[in-house]
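# What follows is a predicted structure for the sequence shown.
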Amino acid sequence: TIARERDEFHYGTFPEGFKWSVSTSAYQIEGGWNVDGKGESIWDTFSHTPGKRANNETGDIACDSYHKVKEDVNLVKMLGVQQYRFSISWSRIFPDGTTSYVNQAGVDYYNSLIDSLLKIGVEPVVTLYHWDLPQALEDVGGLLNETVVDRFNEYADFCFKTFGNRVKFWITFNEPYVITWLGYGIGVFAPGINSSPGEAPYQAAHNIIKAHAKAYRTYKKFYKGKQGGRIGMTMSTEWAEPKDPNNPSDVEAADRVIQSILGWFAHPIFKNGDYPEVVKKQVNERRTPSRLPVFTDAEKVEIAGTADFFAINGYTSRLEPIPGAIQATPDWLKIVPWGMRRLLNWLDREYGHPTVYITENGVGTSDATVDDQIRVNFYKAYINEALKAQQLDGVDLQGYTAWSLMDNFEWNSGYGPRFGLFEVDFNDAMRPRTPKRSSIYYNQLIRNNGFPPLQRDERITGDFPPNFIWATATSSYQPMRSPLYLKGEPTVILMLEIDGTNGDVACDSYHKFDVDIELLRSMGVSHYRFSLSWPRILPSGNRTTINQAGITYYHALIDGLLAAGIEPMVTLYHWDLPNALQDSFGGWVGAEIIDLFVEYADICFKEFGPKVKRWITFNEPWVFTVLGYGNGAHSPNIKDSGRLDYQAGKNVLLAHAKAYRLYQTQYKAVQNGEVGITCNSDWSEPRNQYRQVDYDATNRVMQFFLGWFMHPIWVNGDYPDVMKEYVAKRSAAQGEATSRLPELTTQEKSLIFGTSDFFGLNHYTTNLAYETFSPDRINEVSYYEDREANTEQDFTWPAAASVWLKDVPWGIRRLLSWIKKEYNDPPILITENGFSEEGNSHELNDWWRTKFFHGYINEVLKAIQLDNVNVIGYTAWSLMDNFEWAEGYSERFGLHWVDF
């Protein structure tokens, strides 16, 4: 419940004047490390030291931005941002770090960049120090030498004087925590000092804070009045989530983490000129005398209040493990969007409602690709959390900056992690830039100024057609007591147990069907969909033994439903194959199964047909063929994907068709019922709507999924052409004489075609499909490899307890419209749709499920009213919590809570 509410997507826009920005830093993109008089920086020295960086890569050339001002500015213009944050290389202007010599070529470079930005209407945001200290200053102690305070002030003063007539947004230091701890503590960043990790970081931080304050006072005294700019420091932190928010010790520990990273610098500047009390206490208690330097009273006065805004870089959150966190690149970055909102709220409360700018936020990828869906999702999720903080929580957030403009030198990770909105080809001397999908998405966000409500999601009002079927559903194995208790043969499902749980008792509906009927009556449904248990009626799977107790039970259930005014919708097979049939000839892969199923169907039609007017032969054949006989994730746990699953699929089609023909010839005239089949299908969208191959992949996903069974029945008696083509192509490449997809004969096609009176559809969620062909995997035999496509989901979509289930209402409307077009406008009966929760808490206020049904059912109404789709009914899954297959009782889909 908490996670669902926390992650709910919020539609809205940022206030007018909100600043959208993108960022880089000098060493990471400029290159030209020793040209035109530039002095050496500590990163030049560090990266030229073998073993300090991944693959011994350097920033000597990087993106070659020193020679590509025009190209970079064009990238900025393409994004449509209002600001561009970049840093000045101190040693490019002052080669030895002092004012003794000004390198005019460096000044000219930054003048050119600033003027070019202003020409396109983009405000320059200038960082004075982004980690590249002149090596000459490091040679005399660097940030550990207090003289750096005056040297930095002189450098800042020159920049204010030279560029301040055009630059109105200054940042003194970027991420001082990183500078001090990684550079002077553990030594993994330049200058690589780790000789005194208990003291050097504190001294470096002390000098940084004083240098920042002095530069701020210089700007305010000499420049602010005539230039009218603002100045601050960019700090960074991870959000620290208490392991147990109800445990005060954990809350205090989380606060200490943030105070020791962020408060270390923010507290002196935004509060009282001194370090946080908790930081002083922690450091002082660990060693005497304290390793934490002390500010004088005069220094505290000079430091306090030296920021015109709160600039924060935030990427990730800290808690091990973080539930639902997605591992990204590099390893330290886990995608935890809600951490951004919590961090912004913490800043707001801790520092007295300051004006906040997010000055860096982004995610890396491990490979060079322009199809960066993970970055699109990242920005969507994190920026939405920032919007929540601004709109819902009242945080004074006035700007957001994406990191970074382009792929660049990622410090000691070299060119491995790629954070760019534009790809850079580092193997090409010209360093060409290519837009990634994320750049298009970010541009769209900027143009919309956030997330305006979509017309796609607007609700409509109206009535469903007369005689519309309103139903709920269960399946025999999930709510009933096992046949083992009835002296019958077991079902093959009993072979599958996860964490020691099975369906032996389940909801005990075998003994409580009268209670279930009363629940149905109180709901007001017109129909109840349930399945018959094959082994409860035929324990050995054939006519040799008929279990009269089972038949009596189903008669009593059907009679009770009819007495309550509820029509039964009966599924013949919902996955619980008699175990004897699996053992004797392999279950659904054996040809014998076809006639045995028809024999079982014949008994059911004869016994119950006078009272049952709607039959479903099979429920979700894709599941028990691909998962049961393909990857082994479902009983009977056989792994032979791309062979047995296809054979099982063919046998299912033939068994369904023969049962349908049997009903038509022997029962329909008297009983006047309808027979169909229910297939499950997610809706799939192209992951990249700018790549034709993803549209093609989306079609293959749909045809291999839903088309596999519905195309033969509704179109021409045969599998979809694309399915036949792709399986045959891969089979031939693997040296097979014939396709692994078993051929349907002319007679079989004629038998199958037209064998359904309605289109049974189970639908829950939506996916994003993309092309996955790889010559390296051509010999892999697999249903998933055959289709040369895969799917993923947008992690910003609200999640259910089931890892595969996201709440995407608009997907059902698009699927229904696709079915109408693809299968010649059939009457569609939605036979399952629902949403899962987890755990055993007696939570009856399932507001998230209410929202799910509201959203999905309204999209069904749109399909009927706006798209003229012939939907004849809707079935909610499920009547009650039950045994959820491999997940046991951990996932609850029920409209009624069951205390197991």
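Thanks, I have it. Numbers count the residues shown, from 1 in each chain.

# Could you use CA atoms for every contact and neighbour count after this?
Fine.

# I'd assumed Arg849 was in a helix, is it?
Yes. Looking at Arg849 with DSSP: H, G, I helix; E, B strand; the rest coil, it is inside a helix.

# How about it, nearest residue that isn't a chain neighbour?
Phe835 (6.1 Å; Cα to Cα, 6 or more residues apart in numbering).

# same thing with Lys224?
Spatial nearest neighbour of Lys224, excluding adjacent residues (Cα to Cα, 6+ apart): Arg230 at 7.5 Å.

# Is there a neighbour count for that neighbour? I'd like the number.
As a burial measure, Arg230 scores 17 neighbours (other Cα atoms under 10 Å).

# For it, which residues are in contact?
Each residue near Arg230 by Cα atoms under 8 Å, 6 or more residues apart in numbering is listed here: 168-170, 224, 308-309.

# residues contacting Ile460?
The neighbourhood of Ile460, defined by Cα under 8 Å, 6+ apart, consists of 858, 861-862.

# Just give the number of residues close to the closest residue to Ser236 other than its chain neighbours.
Leaving aside its chain neighbours, Ser236 sits nearest to Asn313 (4.6 Å; criterion: Cα to Cα, 6+ apart). Neighbourhood size, Asn313 [other Cα under 10 Å]: 23.

# wait, Asn313 sits on Glu360?
Yes. Counting by Cα atoms under 8 Å, Glu360 is a contact partner of Asn313 at 4.5 Å.

# What is the end-to-end distance of stretch 420-439?
One end of stretch 420-439 to the other measures 9 Å (Cα to Cα, to the nearest Å).

# list the buried ones in that stretch?
For stretch 420-439, a neighbour-count test (16 or more other Cα atoms under 10 Å) marks 420-426, 431, 433-439 as buried.

# Ok, stretch 758-778 next?
Across stretch 758-778, burial judged by 16+ other Cα under 10 Å covers 758-772, 778.

# Which helix or strand lies directly C-terminal to the one helix or strand Lys280 maps to?
Assigned by DSSP states H and E, Lys280 belongs to helix 277-286. Toward the C-terminus, helix 277-286 is succeeded by helix 297-303 as the next helix or strand (DSSP H and E).

# elements contacting that following helix?
helix 200-222 (3 or more Cα pairs under 8 Å, 6 or more residues apart in numbering; DSSP states H and E).

# residues making contact with the helix it packs on?
Counting by Cα under 8 Å, 6+ apart, 143-146, 148-150, 152-153, 156-157, 160, 172-173, 176-177, 180-181, 184-185, 231-233, 265, 291-293, 299, 302-303, 306-307 sit against helix 200-222.

# Mark which of these are buried, thanks.
Neighbour counting by 16+ other Cα under 10 Å classes 143-144, 146, 148-149, 152-153, 156-157, 160, 172-173, 176-177, 180-181, 184-185, 231-233, 265, 291-292, 299, 302-303, 306-307 among the contacts of helix 200-222 as buried.

# In addition, the following structure is provided for comparison:
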Amino acid sequence: MPARAPPRRLPRLLLHRLLSLHLLLLSLRARSLRAEPGQGAQTWARFERPPSPEVAGFLHDTFPDGFLWAVGSAAYQTEGGWRQHGKGASIWDTYTHHPPATSGHSAIAVAPSGAPPPPLPSTGDVASDSYNNVYRDTEALRELGVTHYRFSISWARVLPNGTAGTPNREGLRYYRRLLERLRELGVQPVVTLYHWDLPQRLQDAYGGWANRALADHFRDYAELCFRHFGGQVKYWITIDNPYVVAWHGYATGRLAPGVRGSSRLGYLVAHNLLLVTIRLDGVDVIGYTAWSLMDGFEWHRGYSIRRGLFYVDFLSQDKALLPKSSALFYQKLIENNGFPPLPENQPLEGTFPCGFAWGVADNYIQVDTTLSQFTDPNIYLWDVHHSKRLIKVDGVVGKKRKPYCVDFSAIRPQIALLREVHVTHFRFSLDWALILPLGNQTQVNRTVLHFYRCVISELVRANITPVVALWQPASLHQGLPHALAKHGAWENPHTVLAFADYANLCFKELGHWVKFWITINEPNTRNMTYRAGHHLLKAHALAWHLYDEKFRAAQKGKISIALQADWIEPACSFSQKDREVAERVLEFDIGWLAEPIFGSGDYPRVMRDWLNQKNNFLLPYFTEDEEKLIRGSFDFLALSHYTTILVDWEKEDPIKYNDYLEVQEMTDITWLNSPSQVAVVPWGLRKVLSWMRFKYGDLPMYVTANGIDDDPHDEQDALRTYYVENYVNEALKAYVLDGINLRGYFAYSLSDRSAPKFGFYRYAANQFEPKPSMRHYRKIVDNSGFLGSEPKGRFCPEEYTVCTECSFFHTRKSLLVFISFLAFAFIISLSLIFYYSKKGRRSYK
């Protein structure tokens, strides 16, 4: 499994919203908590260990009926109209018109394109101009489909001086108009009385919230609102975020009114705000409010950030609202009332067909050619009295015997592990550099070749089908013989011919037992030049045609290439640009080598067009002969799949941005991750299988590697158990629901000895210990899937690997029985003749 760069995280704001919704859903589904004194320690003990993958994963469920889906806004951030129709000044009007030198709020808004527009006044004088656009704002609510709308009343708009007296009728009329429009749409208002915009007259006269007298003025203001709007408003909020008002308004001075007082003043203000809340509060609001409806003035940040679901062009006259992708997501969320458990998210009960290939994969097997002591022809004497060692007797040599596979002591234990898992197939790669150290047949390591032959033949004897890869990229010389690596590796066309020569040797020496060949396993397209990829395709095709023309008739095997195929998902499903980026990355990652073999015979059109657009003309063109050679050089489609990656088109993190493909990789914070930060996304396997069929047709497919690293200190092996369970279930969905012609699944890998942290067996001090995930996978293999609570009768006749030596006798059983009978009769007749003839001679004597 090749290493990937750590992916970038999703933008904090979107993650915060999604995570808040998820936590809220969990809390609503939880039971009421009742406990006796002292039982709290037991509760906290549950958090000493990390949650199980099932609990930590994303919860698909819906909110209860009647749940409040809302979106919010604040008066000063969106209304504008600061001097229209008799509105009084607020502390934020003063703060932005005469900002303190240390306030640091920005005057620049960032446009979606990333280019800074002309400077905007860093005030809320106009903002989103909601005061003059009631219909526009409420149409946005209708488009979202919310049930409630949270907005705040500007104290200075209805009471310009802040004190009880003659209210501003135009201000009251604006809020009545807004409430009437909400009633027409069936949207319930949730009204905040105070969202940080205190009338400036109260700040000047009393020192703001530091004076307890404001509690009385706030009560008068609240009674005015209740009297005029109470018939239409059932949900009231007294004060929004009193901590910010008290601490940053009166202690740090970061927000209006900008008082840089002592911490004591901050606590005093907080005390006065609590007095107000105690007198007026008593409303229980249950629901979720997305903040905010539209872009607006973001307090001390001015227009430097955008937090709205709808985009506002602050430089335009009409201030039109354009829905962002977050608005579309929230709209869908409201429509579904949460995250309903869709069929594709639910486990599927069912089984794979008889003959399905259940396997385990290892990149390489440990080549241990140490022979047994019984193969040594030398004679030794045991020096019992002195050195206690064996002393070789010179000049005396015993008879050499033919080597046998049992002489390799390392083979049987590995076969025993595979038999314990109950798999039917085992995939591994040969080491080209070990077999041919010089890269050609002038020097063949017959000992290593004999070791591989023994491994493969012993697998067949154990009724386990070997799936053998000729070459796989490795860290040392790319897994190539040193002589080839130092002369350009796959950049050199000579490597293509050397590979064909090497493949010919392997087919001749090992093909007698091997029925599944992989020419090249998991070539890493992200670290490969276009020239090297071109040669690699030709090498694969030459090996395929060599087997097809020279060995297939006698050996009756199958051969193909195995590609790494991690799924690429657009970060925003509503974004056409994200979808285009995802398709582009898929074509560069998978289509680069797949399209010439399984598809058109040429490189993907998306790939070639993109490179031409970049003025990169290094991607070779196939000649007519090369296209005929490569296209169709397969017997099945094999792929390795490990994870899913999100991609975005926007450049947000220059360090992790791929300028060449113009793509930003990231991950979802709600996804499970392995210790090496590989995301666990089971549905990605199903999607990549469907994509493969869509691109290349209904081909027989094998998942030849699928696995995850684990925490070596986790005795329960919970993550890998969860991974195997859910990925195999997604493979079952692909087979049953999508009709994918899936023929086999191989888990990666067998033991930690060959792939540390990825194995089904722990390895230490030459001992193998099965992990819980091995037993779980074995149960899946035994059931050939997921039988459910009431398993139906299932019978598959036991299959055995074909023995080619036995095929002659197996197909001529009747003839052989007849010949055996004749031979037996002939031997009995000769015996009788000999017996009676001898007896007769004795009687004449």
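Received, thanks. The shown structure was predicted, so the numbers you read here are calculated from the model rather than taken from an experiment.

# Trace the residue nearest to Arg849 of structure 1 over to structure 2, please.
Alignment note (TM-score structural alignment): Phe835 of structure 1 maps to Ile708 of structure 2.

# can you tell me which residues contact the aligned residue in structure 2 for Val126 of structure 1?
Alignment note (TM-score structural alignment): Val126 of structure 1 maps to Val191 of structure 2. Contact partners of Val191 of structure 2, counting by Cα under 8 Å, 6+ apart, are 150-153, 233, 235-237.

# Can you pick out the most distant pair from those?
Using Cα to Cα, these span at most 13.3 Å, a distance reached by Ile153 and Tyr235.

# of the two, who's got more company?
Ile153 (21 against 16).

# residue in structure 1 matching that one?
Per TM-score structural alignment, Ile153 of structure 2 is aligned with Ile88.

# Just confirm that match contacts Tyr27, I think it does.
No. Assessed by Cα under 8 Å, Ile88 of structure 1 is found out of contact with Tyr27, at 9.0 Å.

# Where does the helix or strand harbouring Gln42 of structure 2 end up in structure 1?
Gln42 of structure 2 is part of helix 40-45, with elements assigned from DSSP H and E. The aligned range for helix 40-45 of structure 2 in structure 1 is empty, by TM-score structural alignment.

# What are the contacting residues of whichever helix or strand comes after that helix?
Moving toward the C-terminus from helix 40-45 of structure 2, the next helix or strand (DSSP H and E) is helix 53-56. Contacting residues not belonging to helix 53-56 of structure 2 are listed as 672, 718-719, 722 [Cα under 8 Å, 6+ apart].

# how big's the offset between whichever helix or strand comes after helix 53-56 of structure 2 and structure 1?
As assigned by DSSP H and E, the chain's next helix or strand after helix 53-56 of structure 2 is strand 61-62. On superposition with structure 1, the mean distance recorded for strand 61-62 of structure 2 (mean Cα distance after the TM-score superposition for structure 1) is 1.6 Å.

# matching residues in structure 1 for strand 61-62 of structure 2?
Counting by TM-score structural alignment, strand 61-62 of structure 2 falls onto residues 12-13 of structure 1.

# The lengthiest helix in structure 2 maps to which residues in structure 1?
Looking across structure 2 with DSSP state H, the single longest helix is helix 813-843. Using TM-score structural alignment, helix 813-843 of structure 2 lines up with nothing in structure 1.

# ditto for stretch 319-330 of structure 2
The aligned range for stretch 319-330 of structure 2 is 431-442, by TM-score structural alignment.

# What's the end-to-end length of the matching stretch?
Criterion Cα to Cα; first-to-last residue distance in stretch 431-442 of structure 1 is 23 Å.

# Kindly report the same for stretch 703-710 of structure 1.
Stretch 703-710 of structure 1 stretches 9 Å from its first residue to its last (Cα to Cα).

# swap in stretch 128-138 of structure 1?
By Cα to Cα, the extent of stretch 128-138 of structure 1 from end to end equals 17 Å.

# quick one: Ile597 of structure 2 and Phe634 touch, right?
Yes. With contact defined as Cα under 8 Å, Ile597 of structure 2 reaches Phe634; the gap is 7.2 Å.

# of the two, who's got more company?
Shown here are Ile597 of structure 2 and Phe634; by other Cα under 10 Å, Ile597 has more neighbours (27 against 21).

# To which residue of structure 1 is the more buried one aligned?
With TM-score structural alignment as the criterion, Ile597 of structure 2 matches Ile713.

# Surely that match touches Asp757?
No. Ile713 of structure 1 is not in contact with Asp757 according to Cα under 8 Å; the separation is 10.2 Å.

# for the residue nearest to Ser262 of structure 2 when sequence neighbours are not counted, what are its contacts?
Nearest non-adjacent residue to Ser262 of structure 2, counting by Cα to Cα, 6+ apart: Ala251, 5.4 Å away. Counting by Cα under 8 Å, 6+ apart, Ala251 of structure 2 touches 259-263, 265-266.

# mind checking how far the most centrally placed residue in structure 1 is from Gly399 of structure 1?
The centre of structure 1 sits closest to Phe795, judged by Cα atoms, centre = their mean, with a distance of 1.9 Å. Between Phe795 of structure 1 and Gly399 of structure 1 the computed distance is 24 Å (Cα to Cα).

# hang on, the earlier thing: specify which member of the contacts of helix 53-56 of structure 2 is nearest to Phe758 of structure 2.
Ranked by distance to Phe758 of structure 2 (Cα to Cα), these are led by Leu719 at 11.1 Å.

# Just to check, the closest one is in contact with Asp710?
Yes. The criterion here is Cα under 8 Å, and Leu719 of structure 2 meets it with Asp710 at 6.7 Å.

# Which one of these two is surrounded by more residues?
Comparing Leu719 of structure 2 with Asp710 by other Cα under 10 Å, the one with more neighbours is Leu719, at 23 against 20.

# Excluding chain neighbours, what is closest to that one?
Take Leu719 of structure 2 and drop its neighbours on the chain: the residue closest to it by Cα to Cα, 6+ apart is Pro53, 6.1 Å away.

# Glu170 of structure 2 now?
Closest residue to Glu170 of structure 2 apart from its sequence neighbours, by Cα to Cα, 6+ apart: His85 at 6.0 Å.

# my read: the one you found touches Tyr174, true?
No. Counting by Cα under 8 Å, His85 of structure 2 does not reach Tyr174; the two are 10.2 Å apart.

# Please enumerate the strands of the stretch 501-650 of structure 2.
Using DSSP state E, counting those that start in this stretch, the strands of the stretch 501-650 of structure 2 run over residues 516-521, 558-564, 567-570, 637-640, 644-648.

# residues in structure 1 aligned with the first one?
By that I understand strand 516-521 of structure 2. Going by TM-score structural alignment: strand 516-521 of structure 2 matches residues 614-619.
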